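Participant: here are the coordinates; sequence isn't available:
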């Protein structure tokens, strides 16, 4: 069994760890995806032949060809299939599936099979089972029943990966490698003894001395000062609020531990194969444990799983945001949607089916925002198991169904859109996003439970979209020079270098809109003294003396006729212009919105959350002042442009029931008909126009 070392903490000042196997070229992800899209957009799915009798496989392959499926992810949960007992290996059925795929012209996204250990592994080594925050152990029966820090699990996973890669590295069906699956979806935070040991090692590598850790964590508070490393535990459930800096470091550590699982398998693969290597991210509203900006450089292909979250008030807006953030992780290059659903999922309180045309609209939304491939979970709906009611390309009712006909329509559409592969989305505006701010702002002891990070980010992104402004979602440390407008929502934790970069962006002629709760703490979750908003105080020309969060459902009026929610604060301008004031509430009479001209640019501050329509109007006004052309977008209608040096495509996605008319010149990419002047997009339809050059 191979031993695997614990991961030292990532150096987030440079935003990447040093690893000779990682993708060092920021364009590498896009370049490697191009290997998969050489014939155009990818249409793929997860395939689990181990769940079905051998007699079904030939029919599956025939139907995949009929639908246009060209890429299948297999062996994702194959551990007990190919390694059913200790020392026992059986690749016969996987060999046959690989050969069948190749015979039908279907390429394979081959899993390392490490996503969930076989039962014999946890029976032989119960110590690898994860421990929850309350100290109780979690048992097999679901998936991801392992501690990510366990050297025993890592050794078995490395051996399994090596066996798979040695056998299939030269197989003609192989297109790419799929490491594990949705790393950290269920076991991101583990509090077992192995995790405690790894956490102490990570902390010692990060801080060097106990004295430095005590300073960073502020352990003089509540007599928490440590005198030796072995006194430190993971932040398990306590009788009171826990140390916020310790919580933050444990979240960083946990993201790094999951990344090391990926890196260990990727190293094994790259020793023996030249095919692209990736894993599936979960850029979505309900997964927050992994800092994917620190992961992105390790991927040969940026791939994301996304499902409509019906628990949210605006699931389509969240889809758009997640797609734009995934594109940001790809540094603007095309990316791959590794999993999505044809209809209902099985894990929400109410698993709603998709309406007529909704599947195609969802697919085109992802493509319009940079996806060069659309893959589904899964091919054939399971007859047994926890996901038996999760939709699939081939439903329980078979091919004589509306869902199967929708799948055929998706396949035809993706084939017609082949020329779009490789084009990019061009944006003049960006929203800054930061997982560490998400962790910090929502840890214990915050000013208001209603201050939720994603709510603030989603509101800013939705306001830009409503104003018809194409928007990238990028890291707080991203190069901002290509943008005219940058919105900084609730960037609670910010490093000096990133705050300085935002200030330089403004001085050089950019416009920044910074919202409340930004710039409050440094990288150690230490409050920046001297008045809020801390790191941005001088740039904005303001000082806030006290937070005045609003009560549940409370709304305050502004003197420009708009309203605000969630937040207010007792703010005074130093050398900023007041653009609006609070009329009532705890900050009545004080500034609610300010603007300061800095160098060639402008810095705005929002001390409350505007209502949706007011937010749209404000960002439209700010964008126009910044020289960005806005579109008078209709609610429920997406208009997105993807382009290359010589081609440009406009996507119009009508999520409403009413027809809309859009100015356009060129040809319809789906029908090849000429378009001259306007195009009508009926309710529920999509149109993709290749613009005349």
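Facilitator: Thanks, I have the structure now. Since the structure is predicted, the reported quantities are computational estimates derived from the model, not experimental observations.
Participant: Could you use CA atoms for every contact and neighbour count after this?
Facilitator: Fine.
Participant: which SS class is residue 343?
Facilitator: coil (DSSP: H, G, I helix; E, B strand; the rest coil).
Participant: Any idea how many residues pack against it?
Facilitator: Residue neighbour count, defined by other Cα atoms under 10 Å, stands at 20 for residue 343.
Participant: Next: residue 43.
Facilitator: Per other Cα under 10 Å, the neighbour tally for residue 43 reads 26.
Participant: Can I take it that it is in a strand?
Facilitator: Yes - counting by three-state DSSP, residue 43 falls inside a strand.
Participant: For it, give its distance to residue 413.
Facilitator: 10 Å (Cα to Cα, to the nearest Å).
Participant: How about residue 570?
Facilitator: Where residue 413 is concerned, residue 570 sits at a distance of 54 Å (Cα to Cα).
Participant: ok, and here's another one to check against it:
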């Protein structure tokens, strides 16, 4: 089968005479899969209950005849104008009570029973009609849930929220206790008094806000599951997925993963961000980890520029190839683009496409075609997996709670903190899984906790058990502070982590904008910014202290032996070099080794393995050529009858895919 290659196909934008040309060009570009129908609702149901699938039948038949598989969209991402005209109550409202009108996309309230009824009716038509179609390979439900309508605050959503709360808490007394409503005279006498956290004179109740974020995620997922139920009933055995977005706060990827037959992602790297490949690495590892290492699908990326950033730079020559191979190197079994043919009108007409406005005689089409040929030339990669000895923990509930208002500092950014801790592992060439704290940590040599502001007692016990049994754990600042309802753990900070870390945080000391402090007087020396804490040792040993500022002499980095294992604590945000030095030592003590030793700066190294074959991917994200020595010979998989090499030079944006027999007990 090979790595699937292709993109979103929107033939309704073009006259039918173009469709035949599309099929010929797809074959020339080595396209094996397209996603079709994402925004076709108004075309297949131009009036309520009046179906016109004839044109789409011809599209599906043509793709099948060309040997191209279809990831068939359920077409429900953008309701047709007649639906919102007949039922304006489906339109979403913001927290300020302002209605969001049609004219864009995703103009529906996720809780609307009218929207869900019409969406399910459409899906039943699609699944019945195309259940046995030879082109159907998988289902694509909705599109980018929560991209534009992240939450709705209308009366329909309010009623759905109250239903959700009754199910969750059972009684209004339980809700009052959990939400700490004794504060600011917020006690409720009945569920009917509860509203969404709409715009208020000052800070809304944080527990209410947190629960509404949970509810909003579940409301979106309920839409997905309603459509998925129809598909599983009418087309059993056909995989079902939807396209998530990177570091997308409204949608908890870990909660959605059990309901997706394959994780799928849209990722648009920014050519103007010099280190966006690190962010890509984190998101790709999260996608791979969400379903326990199962290969995932890159359903959208751009061949070159997008249309929605303030400055939309093109991808320079070689960047699209490099970033596509990065996805494969980190577990993707599909590389698809938005979109196949560049639109002539509409909001995304300046978004690049596989076939640009300039046609086939363009750099973009040449690069796309060459990538398709290259992916087709290595058919054994699909289905292979990566193994990691390091787990980095992330949790959507903690993210939601951390970034609510009225904190010691509003500068704490969950995604930035996560990347700060992921970067030293990525740059060292260390494989890393990104997991929720509820996941089994058995088998990991090292667990890194960038920040878990919200941490339940049970998850804290899980971390303690891991270290007690011999694990190595690194925890950073402002972790273990509140429970699942944003209530501070009693007994002092960091709550249920105090014994494990061997310390007490007496007071938070967030740093001012542009302020930094020195760290030294011990094993490690450097600077830190953003945050600091007044730490009292209760069994831990200091590795470095603050050496200037109000906390001079107080511990900044600590180490604590706990049971058979060790826990480190970082009470500030170290500069990248200092954090790299610390994590290098921590992973060395944990026995974690990189894929390849002594990687040149900017070079990424990853491994995917099957039963009897392994692939080593080397990608040069740097600006200079990189000389690489391999510990043992491997064959160049991108060259027909490729040579066996032990040394190679990667140019800037260069890619090497090397193969050899599987060696489960080693990294290289």
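Facilitator: The structure has been received and is ready for your questions. Remember, it's a predicted structure, so these values are computed and weren't measured experimentally.
Participant: Work out the TM-score between the chains.
Facilitator: With the length set by TM-score structural alignment, normalised by the length of the second structure, the two chains reach a TM-score of 0.96; 654 aligned residues with a Cα RMSD of 1.2 Å.
Participant: Centre-most residue in the first structure?
Facilitator: residue 283 (2.1 Å; Cα atoms, centre = their mean).
Participant: which residues touch the equivalent of residue 541 of the first structure over in the second structure?
Facilitator: Matched by TM-score structural alignment, residue 541 of the first structure corresponds to residue 502 in the second structure. Residue 502 of the second structure sits next to 537, 538, 539, 540, 560 when contact means Cα atoms under 8 Å, 6 or more residues apart in numbering.
Participant: Just the element for the residue nearest to the centre of the first structure, please.
Facilitator: Using DSSP states H and E, residue 283 of the first structure maps to neither a helix nor a strand.
Participant: got the contact list for it?
Facilitator: 304, 305, 306, 322, 325, 326.
Participant: Equivalent analysis for residue 637 of the second structure, please.
Facilitator: Per Cα under 8 Å, 6+ apart, neighbours of residue 637 of the second structure: 378, 657, 658, 659.
Participant: 10 Å instead?
Facilitator: 374, 377, 378, 615, 616, 643, 644, 656, 657, 658, 659, 660 (Cα atoms under 10 Å, 6 or more residues apart in numbering).
Participant: how far away is it from residue 600 of the second structure?
Facilitator: From residue 637 of the second structure to residue 600 of the second structure the distance is 22 Å (Cα to Cα).
Participant: go on, residue 20 of the second structure?
Facilitator: On the measure of Cα to Cα, residue 20 of the second structure and residue 600 of the second structure end up 47 Å apart.
Participant: of those two, who's got more company?
Facilitator: For residue 20 of the second structure versus residue 600, neighbours defined as other Cα under 10 Å are more numerous around residue 600 (16 against 13).
Participant: Which position in the first structure pairs with that one?
Facilitator: Matched across to the first structure, residue 600 of the second structure falls on residue 634, judged by TM-score structural alignment.
Participant: got the contacts of residue 637 of the second structure as TSV, with neighbour count, distance to residue 173 of the second structure and secondary structure columns?
Facilitator: Shown next, in TSV, are these (neighbours: other Cα atoms under 10 Å; distance: Cα to Cα, whole Å; DSSP: H, G, I helix; E, B strand; the rest coil):
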residue	neighbour count	distance to residue 173 of the second structure	secondary structure
374	16	62	helix
377	15	64	coil
378	16	61	coil
615	27	58	strand
616	23	58	strand
643	14	72	coil
644	15	70	strand
656	20	62	strand
657	20	60	strand
658	22	62	strand
659	23	62	strand
660	19	63	strand
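Participant: which parts of stretch 499-515 of the second structure are buried?
Facilitator: Within stretch 499-515 of the second structure, the residues scored as buried using 16 or more other Cα atoms under 10 Å are 499, 500, 501, 502, 503, 504, 505, 508, 509, 510, 511.
Participant: Same check on stretch 83-97 of the first structure?
Facilitator: 83, 84, 94, 97.
Participant: Where in the second structure does it fall?
Facilitator: The aligned range for stretch 83-97 of the first structure in the second structure is 45-59, by TM-score structural alignment.
Participant: Please state the offset of that stretch from the chain centre?
Facilitator: Centroid separation for stretch 45-59 of the second structure versus its chain: 34 Å, with Cα atoms, centre = their mean, to the nearest Å.
Participant: what's in contact with that stretch?
Facilitator: Outside stretch 45-59 of the second structure, the residues touching it (Cα under 10 Å, 6+ apart) are 9-12, 16, 19-20, 23, 36-37, 40-44, 62-65, 80-83, 86, 118, 121-122, 125-126, 129-130, 133, 135.
Participant: So which of the residues you listed belong to strands?
Facilitator: 9, 36 (DSSP state E).
Participant: Could I have the buried ones of the contacts of stretch 45-59 of the second structure as ChimeraX selection syntax?
Facilitator: In ChimeraX, this line selects whichever of these come out buried by 16+ other Cα under 10 Å:
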select :9,10,11,12,19,23,36,37,40,41,42,43,44,62,63,64,80,83,118,122,126,130,135
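Participant: number of nearby residues for residue 619 of the first structure?
Facilitator: Using other Cα under 10 Å, residue 619 of the first structure is surrounded by 22 other residues.
Participant: What separation do you get for it and residue 656 of the first structure?
Facilitator: 24 Å.
Participant: before we move on, what SS does residue 618 of the second structure have?
Facilitator: Going by three-state DSSP: residue 618 of the second structure is strand.
Participant: these two touch, right, it and residue 659?
Facilitator: No - contact between residue 618 of the second structure and residue 659 fails when scored by Cα atoms under 10 Å: they sit 11.3 Å apart.
Participant: Name the residues contacting each of those two.
Facilitator: With Cα under 10 Å, 6+ apart, residue 618 of the second structure and residue 659 have common neighbours residue 607.
Participant: Just put the contacts of residue 637 of the second structure in CSV and tack on distance to residue 177 of the second structure.
Facilitator: Formatted as CSV, the contacts of residue 637 of the second structure follow (distance: Cα to Cα, whole Å):
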residue, distance to residue 177 of the second structure
374, 60
377, 61
378, 59
615, 54
616, 54
643, 68
644, 67
656, 58
657, 57
658, 59
659, 59
660, 60
